[in-house]
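The sequence isn't on hand, but the structure is:
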């Protein structure tokens, strides 16, 4: 039976546009597979499907659409929302209640990794290198704590979210409060992290069952102050595969990535970002819903691994469907 696959995109954050681009990428990668593809756009309480130039409202009672007299129930959800509600566990919770298989980590893991501070607190128990940080919320300006515990320069960022929206590199104390207010436009909680000078790398992988394929490590060389939106999406960076680090560091990063996947119950396609300083590996972030355009990091890593993105997407759909129906 042909599966009806919903590619779920959009969301309620500044990453809306990035998500739509990733959805287009997923559609292209799945072209020629034995699935009927539907793009489902989520924006607040309005969920709709765009198919053949027409728009159909999604019935959230059973995750379906009505096309004329034909009721189409979706058999699988490929989640490509960057941010709320697709990256933080909310959409995963809905799909669990509907008993519909999906393409990401479960509710708990998605929620934990989306909250940068909570993720770091969890990983502290694993005795790995992490940037010193301070969490700011409410009316607290945090200036004295930041000076004492983090120092300058530092990064000020929303505690949730991605694509570098609301992120500022602060070099002096006088610019701190403006950066905090910028971050608060994206999220009420603000994370302030120490700046670590080093080589920025990203290690993507795909975990299906107990098998983890760790892809070649990618090095990021940004032409801007840091790896911001311009660098990520408008060509203001070089992405070098394999990363120009020693064989020893390469193996250590790959082993650490595998361990992070196991510790946090990560599955399917995900990515862990690091800074290399000397021989130390600092973990920056865990991304459970990475970008999937042709220009995104994961597709480049998969190509360098000698595989096709399509192979992994089909394997994910089939594995998640099998597990849900077991």
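Here it is on my side, so go on. Just so you know, these numbers come straight off a predicted model, no measurement behind them.

Could you use CA atoms for every contact and neighbour count after this?
Will do.

show me where the stretch 151-300 of the chain has strands.
Using DSSP state E, counting those that start in this stretch, the strands of the stretch 151-300 of the chain run over 154-158, 168-170, 190-194, 199-208, 211-214, 218-222, 237-240, 268-277, 280-287.

Turn those into a markdown table, columns for mean neighbour count and distance to residue 101.
Formatted as a markdown table, those follow (neighbours: other Cα atoms under 10 Å; distance: least, Cα to Cα, whole Å):
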| stretch | mean neighbour count | distance to residue 101 |
| --- | --- | --- |
| strand 154-158 | 27 | 30 |
| strand 168-170 | 22 | 37 |
| strand 190-194 | 25 | 33 |
| strand 199-208 | 23 | 14 |
| strand 211-214 | 16 | 19 |
| strand 218-222 | 21 | 30 |
| strand 237-240 | 16 | 33 |
| strand 268-277 | 21 | 12 |
| strand 280-287 | 20 | 20 |
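
out of those strands, nearest to residue 295?
Proximity to residue 295, assessed across the strands of the stretch 151-300 of the chain by Cα to Cα, is greatest for strand 237-240 (10.2 Å).

that older thread, got CSV for the strands of the stretch 151-300 of the chain, with distance to residue 21 too?
Shown next, in CSV, are the strands of the stretch 151-300 of the chain (distance: least, Cα to Cα, whole Å):
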stretch, distance to residue 21
strand 154-158, 22
strand 168-170, 24
strand 190-194, 27
strand 199-208, 19
strand 211-214, 25
strand 218-222, 21
strand 237-240, 19
strand 268-277, 17
strand 280-287, 17
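
In terms of secondary structure, what does the strand or helix carrying residue 40 contact?
Residue 40 belongs to strand 35-43 when elements are defined using DSSP states H and E. Counting contacts by 3 or more Cα pairs under 8 Å, 6 or more residues apart in numbering; DSSP states H and E, strand 35-43 is packed against strand 3-10, strand 46-51.

for the strands of the stretch 151-300 of the chain, which one sits closest to residue 56?
It's strand 268-277; of those, that one is closest to residue 56 (Cα to Cα) at 29.2 Å.

Contacts for that closest one, please.
Residues from elsewhere that reach strand 268-277, judged by Cα atoms under 8 Å, 6 or more residues apart in numbering: 103-105, 196-208, 257, 281-290, 298, 316.

Please apply the same query to stretch 47-59.
Counting by Cα under 8 Å, 6+ apart, residues outside stretch 47-59 touching it are 38, 39, 40, 41, 42, 46, 64, 65, 66, 67.

re earlier: nearest approach to residue 306 belongs to which of the strands of the stretch 151-300 of the chain?
strand 211-214 (11.5 Å).

Remind me what the closest one packs against, helices and strands.
By 3+ Cα pairs under 8 Å, 6+ apart, strand 211-214 packs against strand 199-208, helix 247-263.

With distance to residue 231 as new columns, can the ones you listed be given to me in TSV?
Listed next are the helices and strands packed on strand 211-214 as TSV, based on distance: least, Cα to Cα, whole Å:
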stretch	distance to residue 231
strand 199-208	13
helix 247-263	23
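
and here's the other structure:
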């Protein structure tokens, strides 16, 4: 008997449209012979399931079911394709946990932890993982720019603590650029992370659970046409994403080991894509994405393809891992 799968997409953040794109790719590639899959839009104004003709059916939040042609459709598993809140920050996963509904992401605490850049860095540092020097601010804090610059130096990165897809991030080259950068970041989040500039190649590493084991996918080298890997570089073609990365076998092994260690330290499961800067051939961890982009052109699917894993296999494995 076919399993009923909800592909949740949308969300409450600036990444809503990116999530809808990812979710539709998952929907199009899931095995229709194996699953009854439904797109479910989780939006601020509504939670609705969609049929093949895009007719909307309200989701009953008591048990995450809906009525189709007079019959109640209950789900066996949820495929989480929500970037940002509430899918990537743990909120929705905690709800699924309460109603005993299986899903493809890590447990809600791990999702909440990894969505918070500061807290993630605090954990991995204790295990000897190299990171940038950073300063943390809450909205309303008194800002001493001279003190911040003395610690992190210039240029530096100013970013929202809880956000994705490079929304709200700036690279400040001078003291005069710091306050506008803070204002931009505060539009996305009430918590800010200011980090020292790490000078070196950027690489992105997908680590997933695949067929019951932790698997490190081929590494991607990021070459941005812009000053850094910002939204334009990520989504509007202003970068090269080279898979496999142009690094030596020695450095490749080192990056793989660190990425796998970070995945294990954070008690992760399901999908992840971590970003590193190579400083003097040493990987410095930036952040982890637990609901990475899932379109055909996104980095993690590119890496899976390089590993010989099709999107159909990648998504099917996520569901089977969740169900089992």
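Noted; the coordinates are in hand. Computed from a predicted model, the values in this text were never measured in an experiment.

still on that earlier bit, of all the helices and strands packed on strand 35-43 of structure 1, which gets the most neighbours per residue?
Of all those, strand 3-10 has the most neighbours on average by mean count of other Cα atoms under 10 Å, namely a mean of 23.

what's the mean gap between that one and the aligned bit of structure 2?
Compared with structure 2 after the fit, strand 3-10 of structure 1 shows a mean deviation of 0.6 Å (mean Cα distance after the TM-score superposition for structure 1).

ok, back up a step: of the helices and strands packed on strand 35-43 of structure 1, which is nearest residue 99 of structure 1?
Nearest to residue 99 of structure 1, of all those, is strand 3-10, at 14.2 Å by Cα to Cα.

following the closest one, which helix or strand shows up next?
Next along from strand 3-10 of structure 1, by DSSP H and E: helix 16-29.

Which part of structure 2 matches that following helix?
In the comparison with structure 2, helix 16-29 of structure 1 aligns to the range 16-29 (TM-score structural alignment).

The matching stretch vs structure 1, average offset?
Counting by mean Cα distance after the TM-score superposition for structure 1, stretch 16-29 of structure 2 comes out at 0.9 Å.

buried stuff in that stretch?
Using 16 or more other Cα atoms under 10 Å as the test for burial, stretch 16-29 of structure 2 gives 16, 18, 19, 20, 21, 22, 23, 24, 25, 26, 27.

Looks like residue 244 of structure 1 contacts residue 220 (just checking).
No - the criterion here is Cα atoms under 8 Å, and residue 244 of structure 1 misses it with residue 220 at 10.1 Å.

follow-up on the earlier one: out of the strands of the stretch 151-300 of structure 1, which is closest to residue 139 of structure 1?
The nearest among the strands of the stretch 151-300 of structure 1, by Cα to Cα, is strand 190-194 at 11.3 Å.

So what touches that closest one?
Contacting residues not belonging to strand 190-194 of structure 1 are listed as 116-117, 131-137, 146, 150-159, 180, 183-184 [Cα under 8 Å, 6+ apart].

which residues are contacting the match of helix 16-29 of structure 1?
Here stretch 16-29 of structure 2 makes contact (Cα under 8 Å, 6+ apart) with 7-11, 37-39, 81-83, 293-296, 311-312, 315.

Among the residues you listed, name the buried ones.
For the contacts of stretch 16-29 of structure 2, buried by 16+ other Cα under 10 Å: 7-11, 37-39, 81-83, 293-295, 311, 315.

May I have the residues that are in contact with residue 102 of structure 2?
Residue 102 of structure 2 makes contacts with 76, 77, 78, 96, 322, 323, as judged by Cα under 8 Å, 6+ apart.

what about 6 Å?
residue 77 (Cα atoms under 6 Å, 6 or more residues apart in numbering).

so how far is stretch 211-230 of structure 2 from its chain's centroid?
12 Å (Cα atoms, centre = their mean, to the nearest Å).

what about it, start to end distance?
End-to-end distance of stretch 211-230 of structure 2 (Cα to Cα, to the nearest Å): 33 Å.

now swap in stretch 57-76 of structure 1 and tell me
The straight-line separation of the ends of stretch 57-76 of structure 1 (Cα to Cα) is 17 Å.

what comes up buried for that stretch?
Neighbour count says stretch 57-76 of structure 1 has 57, 58, 63, 64, 65, 73, 74, 75, 76 buried, by 16+ other Cα under 10 Å.

Quick check, the last one in contact with residue 7.
No - in terms of Cα atoms under 6 Å, residue 76 of structure 1 does not count as a neighbour of residue 7; the distance is 8.5 Å.

Skip the chain neighbours and tell me the closest residue to the residue nearest the centre of structure 2.
Compute the mean C-alpha point of structure 2, and by Cα atoms, centre = their mean the closest residue is residue 289, 2.7 Å away. Nearest residue to residue 289 of structure 2 in three dimensions, chain neighbours excluded: residue 273, at 5.1 Å (Cα to Cα, 6 or more residues apart in numbering).

give the contact list for the equivalent of residue 214 of structure 1 over in structure 2.
Matched by TM-score structural alignment, residue 214 of structure 1 corresponds to residue 216 in structure 2. Contacts for residue 216 of structure 2 (Cα under 6 Å, 6+ apart) come out as 206, 207.

Equivalent analysis for residue 173 of structure 2, please.
154, 155.

That one pairs with which position in structure 1?
Match for residue 173 of structure 2 (TM-score structural alignment): residue 171.

go on, residue 150 of structure 2?
For residue 150 of structure 2, the residue aligned by TM-score structural alignment is residue 148.

That match: which element?
helix 143-149.

Buried residues of that helix, list them for me.
Of all the residues in helix 143-149 of structure 1, those buried under the rule 16+ other Cα under 10 Å are residue 146.

mean per-residue distance, it to structure 2?
So helix 143-149 of structure 1 averages 1.8 Å relative to structure 2 (mean Cα distance after the TM-score superposition for structure 1).

where's that helix relative to the chain centroid, distance-wise?
29 Å.

how near is the equivalent of the residue nearest to residue 289 of structure 2 over in structure 1 to residue 308 of structure 1?
Here residue 273 of structure 2 is matched to residue 271 in structure 1, going by TM-score structural alignment. Separation of residue 271 of structure 1 from residue 308 of structure 1 (Cα to Cα) stands at 17 Å.
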